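>>> Sequence and predicted structure, then a few things I'm wondering about:
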Amino acid sequence: MERLKSRSARTGTAGLVRSVTIRVLRFATLLIGVSVLAFALVLNSPVDPIQAYIGADVNVTDEQLARLREYWGLDGSPIEQYSAWARAMLEGDLGVSTLYKAPVSAVIGERFWASVALMGVAWVLSGVLGYCLGVIAAFHRGRLADRIITGYSYVLSSTPTFWLGIIFLVAFAVRLGWFPVGLAGPHGVPADEVTFAQRLHHFALPAATLSLIGVANIAMHTRERMTDVLHSDYVVFARARGERGGSLFRNHGLRNSIVPAVTLQFAYFAELFGGSVLAETVFSYPGLGSTLTASALGGDVPLLLGIVLISSAFVFAGNLIADLINAAIDPRVRNRL
């Protein structure tokens, strides 16, 4: 018996390793496709990188423009430009940002942790709050609490991130003056002199915007899943034995509703990054989202491609972690990997 268990464990581990390997290979293929698509979109956009670099009011000769194009590697064909960027990227060089006049890796590294902090806090808060609201709605289905949570979720699920950010900005920053209008610290104060309290003060509105938007999907999905659990035969039998409330949730509801909630929450990584782009732009928050917008508008191809690759890796990591956690929680998922 123990030999069969050992063989089953080895088989499960080998299958998991094989599944992860296949996903990583698919991710490498995805990166190639995403980078080619982003490169083609930038080249065909109406924004001229050189014109954006020198400014609209600067008079330069055709010879100077040609030298600038040669300096930034924009004088070759699209295939030559992409090939040069791909070779440099494989060597660990993402190029130099034409917008910030600094290495792309340095620009991304400077803004990466600001975005990670914002998205991480929003991700945790939206997941915990959404799950709790979904459970409350399911246990009080059809009553006042359920109607309030359902209405709240329906409204937020159809609310654009930038619109909610603007509402928060007008209400809490402009009218009430409780929070600053934007940025990650007081204007004019060097970054190394900004205190933690000041950073938290500037951080609150963007984080609240992202958190509230992400609550709706988790709450509604958990509500439906928990409702199915509460109407199942084993819960009906548990209630007949006298289980109620917290005991019923701990023994039967938590395990059967947490797995789909975890999957949905990690799959939310893609929407979370997209929402952070809008929230950071509204609040002028110096993260990857606002930098992505600036690089697209400024025709900064190296920086744009670098952020696209980072965001793709971010989304892939979220989906992979979700599958691994589900496999650890639910043996049925582990067997399908």
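Cool, got the structure.
>>> contacts and neighbour counts: CA atoms only from here.
Fine.
>>> and the closest residue to D93 other than its chain neighbours, what element?
Residue nearest to D93 in three dimensions, not counting chain neighbours: S105, with 7.7 Å by C-alpha to C-alpha, 6 or more residues apart in numbering. Here S105 sits within helix 104-139, counting by DSSP states H and E.
>>> Identify the residues contacting A102.
Shown in contact with A102 (C-alpha atoms under 8 Å, 6 or more residues apart in numbering): V96.
>>> Tell me who's in contact with A328.
Per C-alpha under 8 Å, 6+ apart, neighbours of A328: R334.
>>> change it to 10 Å
Neighbouring residues of A328 by C-alpha atoms under 10 Å, 6 or more residues apart in numbering: A322, R334.
>>> Against E2, how distant is it?
21 Å (C-alpha to C-alpha, to the nearest Å).
>>> Near F196, how many other residues are there?
In terms of burial, F196 registers 9 neighbours under the definition other C-alpha atoms under 10 Å.
>>> State the distance from it to D57.
In this view, F196 and D57 are 40 Å apart by C-alpha to C-alpha.
>>> what does V34 give?
For V34, the distance to D57 - C-alpha to C-alpha - is 34 Å.
>>> and these two? which has more neighbours close in?
Between V34 and D57, counting by other C-alpha under 10 Å, V34 is the more crowded of the two (16 against 7).
>>> what's the helix or strand for the more buried one?
Here V34 is assigned to helix 2-43, by DSSP H and E.
>>> Now the next helix or strand after that helix: buried residues?
Beyond helix 2-43 on the C-terminal side, the first helix or strand identified by DSSP H and E is helix 49-54. By 16 or more other C-alpha atoms under 10 Å, the buried positions in helix 49-54 come out as P49, I50, Y53.
>>> on contacts alone, who are the packing partners of the helix holding V34?
helix 78-90, helix 288-297, helix 301-329, helix 331-336 (3 or more C-alpha pairs under 10 Å, 6 or more residues apart in numbering; DSSP states H and E).
>>> and with 8 Å instead?
Packing contacts for helix 2-43, counted by 3 or more C-alpha pairs under 8 Å, 6 or more residues apart in numbering; DSSP states H and E, involve helix 78-90, helix 301-329, helix 331-336.
>>> and here's the other structure:
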Amino acid sequence: MIRKLLAFLGFKAVRLASLMFAISLISFMLVQNSPIDPVQAYVGADAVRVSPEQRAQIAAYWGLEKPPLERFVIWSSALLQGDMGTSMIYRQPVEEVIGERFLNSAALMGVSWLLSGIIGFIAGVVAAMKKDTWIDRCIQWYCYTLASTPAFWLGLLLLMIFAVWLGWFPVGLGVPAGVLADEVTMADRIRHLILPALTLSVVGISNIALHTRQKLVDVLESDYVLFARARGETGFRLFWRHGLRNIALPAVSLQFASFSELFGGAVLAEQVFSYPGLGQAAVDAGLRGDVPLLLGIVLFSALFVFTGNLIADLLYRFIDPRIRKAGVR
């Protein structure tokens, strides 16, 4: 068993290495062909007062005058040594910027991920157990409606209702404006977190609920469940003994596979609420031509999504012994 697990992890490590190389190369080529001039974006409003000689010096300072292939080799060599470069916007090492911003994004995505998974799973189970009733129709209507709702539109709607009209929550940011960092309390951070987390959670519930409902409906219509009903098993006992394990694997897989959608939704939510997370940093890096920071965030987000899929695979092998016996996949 341990040998199979090590072989499985080794296979995943090789896939991760090849994935990171491919993403690095493709991302660098896309950034290289971007219409945004990094020097122009770096100078900003002072472009009129910057001479061509000064622009050349700025390009030389950031290594932008070198050929693309040479720059990629230099960047990838430094990356292999643990150096992701320096952000042109924040004037800090890229790993420090990502570390600071990811803490905020992790809180946002973690709360949203838990809420959407738990509520979505429960809603799917209830809809399946109450199939063809008004409860089932209401849950399906909710899911189909929000499945096609853009996260940024829902965020703007929640912001307008709960922050502008009712005034229950702050309009944006991650902490109160004008307050020293030492004076910011946990309650302040939670109040600024609620609306962005609610935006991601509400949108993320749909897929989990609909998928869980359909899987449980299939299970409840199977022959062995009909036999269990004939023996007198009904309600929660029937679900606990015959339904939970059969729908747990698909729910776990879908929940962890949603890391990519969660990260993409966080980018939009952070922009709407001006939340200082990794998504907002990615947008700023793209619009202002911060190549080192943008590439660092791309690689980090790929690693983040890959980790979610890896955890799902490991949980699969833990929950279902048949997958452990099947060997490396």
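Great, that's in hand. Since the model is a prediction, treat every value here as computed from it, not as a measurement.
>>> rewinding a little: the helix holding S105 of the first structure vs the second structure, average distance?
For helix 104-139 of the first structure, the mean deviation from the second structure after alignment is 0.6 Å (mean C-alpha distance after the TM-score superposition for the first structure).
>>> now that helix: which residue numbers in the second structure?
Helix 104-139 of the first structure corresponds to residues 94-129 in the second structure, going by TM-score structural alignment.
>>> Relative to the whole chain's centre, how far out is that stretch?
8 Å (C-alpha atoms, centre = their mean, to the nearest Å).
>>> Also stretch 281-296 of the second structure?
17 Å.
>>> cool, and stretch 35-44 of the first structure?
For stretch 35-44 of the first structure, the distance to the chain centre is 22 Å (C-alpha atoms, centre = their mean).
>>> Kindly report the same for stretch 313-325 of the second structure.
24 Å.
>>> Please tell me which residues of the first structure it aligns onto.
Going by TM-score structural alignment: stretch 313-325 of the second structure matches residues 323-335.
>>> Check stretch 2-10 of the second structure too.
With TM-score structural alignment as the criterion, stretch 2-10 of the second structure aligns to 13-21.
>>> next one: that stretch to chain centre, how far?
Worked out by C-alpha atoms, centre = their mean, stretch 13-21 of the first structure lies 26 Å from the chain centre.
>>> Check what contacts it and list those residues.
So stretch 13-21 of the first structure is contacted by L320, R334, L337 (C-alpha under 8 Å, 6+ apart).
>>> ok, the residue mapped onto G242 of the first structure from the second structure to L226 of the second structure distance?
Aligned counterpart of G242 of the first structure in the second structure: G232 (TM-score structural alignment). For G232 of the second structure, the distance to L226 of the second structure equals 10 Å [C-alpha to C-alpha].
>>> Of those two, which one has the most company?
L226 (14 against 9).
>>> Please name the residues that touch the residue nearest in space to the middle of the second structure.
Nearest to the geometric centre of the second structure sits F263, at 2.1 Å (C-alpha atoms, centre = their mean). F263 of the second structure sits next to M109, G279, S301 when contact means C-alpha under 8 Å, 6+ apart.
>>> Translate the last one into the numbering of the first structure.
Looking back up the chat, that one is S301 of the second structure. So, by TM-score structural alignment, S301 of the second structure is matched to S311.
>>> try G279 of the second structure
Match for G279 of the second structure (TM-score structural alignment): G289.
>>> Its match reaches S276, doesn't it?
Yes - using C-alpha atoms under 8 Å, G289 of the first structure is in contact with S276, at 5.8 Å.
>>> the helices in the stretch 151-300 of the first structure, which residues?
161-168, 196-230, 233-240, 245-248, 254-267, 269-282, 288-297 (DSSP state H, counting those that start in this stretch).
>>> L68 of the first structure: which of those helices is closest?
helix 288-297 (18.1 Å; C-alpha to C-alpha).
>>> Mind listing residues that contact the closest one?
Residues from elsewhere that reach helix 288-297 of the first structure, judged by C-alpha under 8 Å, 6+ apart: 42, 47, 99, 108, 111-112, 114-115, 273-274, 276-278, 280-281, 284, 301, 303-304, 307.
>>> Show me how far that helix is from its chain's centre.
15 Å.
>>> cool, and stretch 34-47 of the second structure?
Using C-alpha atoms, centre = their mean, the offset of stretch 34-47 of the second structure from its chain centre is 29 Å.
>>> if we can go back for a sec, got TSV for the helices and strands packed on helix 2-43 of the first structure, with distance to F179 of the first structure too?
Formatted as TSV, these follow (distance: least, C-alpha to C-alpha, whole Å):
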stretch	distance to F179 of the first structure
helix 78-90	41
helix 301-329	29
helix 331-336	45
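>>> Could you look over those helices and pick the most buried one?
helix 301-329 (a mean of 19; mean count of other C-alpha atoms under 10 Å).
>>> Check the mean deviation of that helix from the second structure.
Mean deviation for helix 301-329 of the first structure: 0.5 Å (mean C-alpha distance after the TM-score superposition for the first structure).
>>> what's the angle from that helix to helix 2-43?
160 degrees (axes from the mean of the first three to the mean of the last three C-alpha atoms, to 10 degrees).
>>> ok now helix 301-329 of the first structure, how far from the chain's centre?
9 Å.
>>> about what we covered before: which residue in the first structure aligns with the residue nearest to the centre of the second structure?
In the first structure, F263 of the second structure lands on F273 (TM-score structural alignment).
>>> What of F162 of the second structure?
In the first structure, F162 of the second structure lands on F172 (TM-score structural alignment).
>>> how far away is the counterpart of G253 of the first structure in the second structure from A106 of the second structure?
Aligning on TM-score structural alignment places G253 of the first structure opposite G243 in the second structure. Using C-alpha to C-alpha, G243 of the second structure is found at 32 Å from A106 of the second structure.
>>> who has more neighbours, these two?
Using other C-alpha under 10 Å as the criterion, G243 of the second structure and A106 rank with G243 on top: 20 against 16.
>>> Quick check: buried residues in stretch 166-182 of the second structure?
F169, P170, V171, G172, L173, G174, V175, P176.
>>> quick one: contacts for the last one?
Same thing as P176 of the second structure. By C-alpha under 8 Å, 6+ apart, the contact set of P176 of the second structure is V184, D188, H192.
>>> Mark which of those are buried, thanks.
Applying 16+ other C-alpha under 10 Å to the contacts of P176 of the second structure flags H192 as buried.
>>> want to throw the contacts of P176 of the second structure into TSV with distance to V126 of the second structure?
Below are those laid out as TSV (distance: C-alpha to C-alpha, whole Å):
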residue	distance to V126 of the second structure
V184	41
D188	35
H192	32
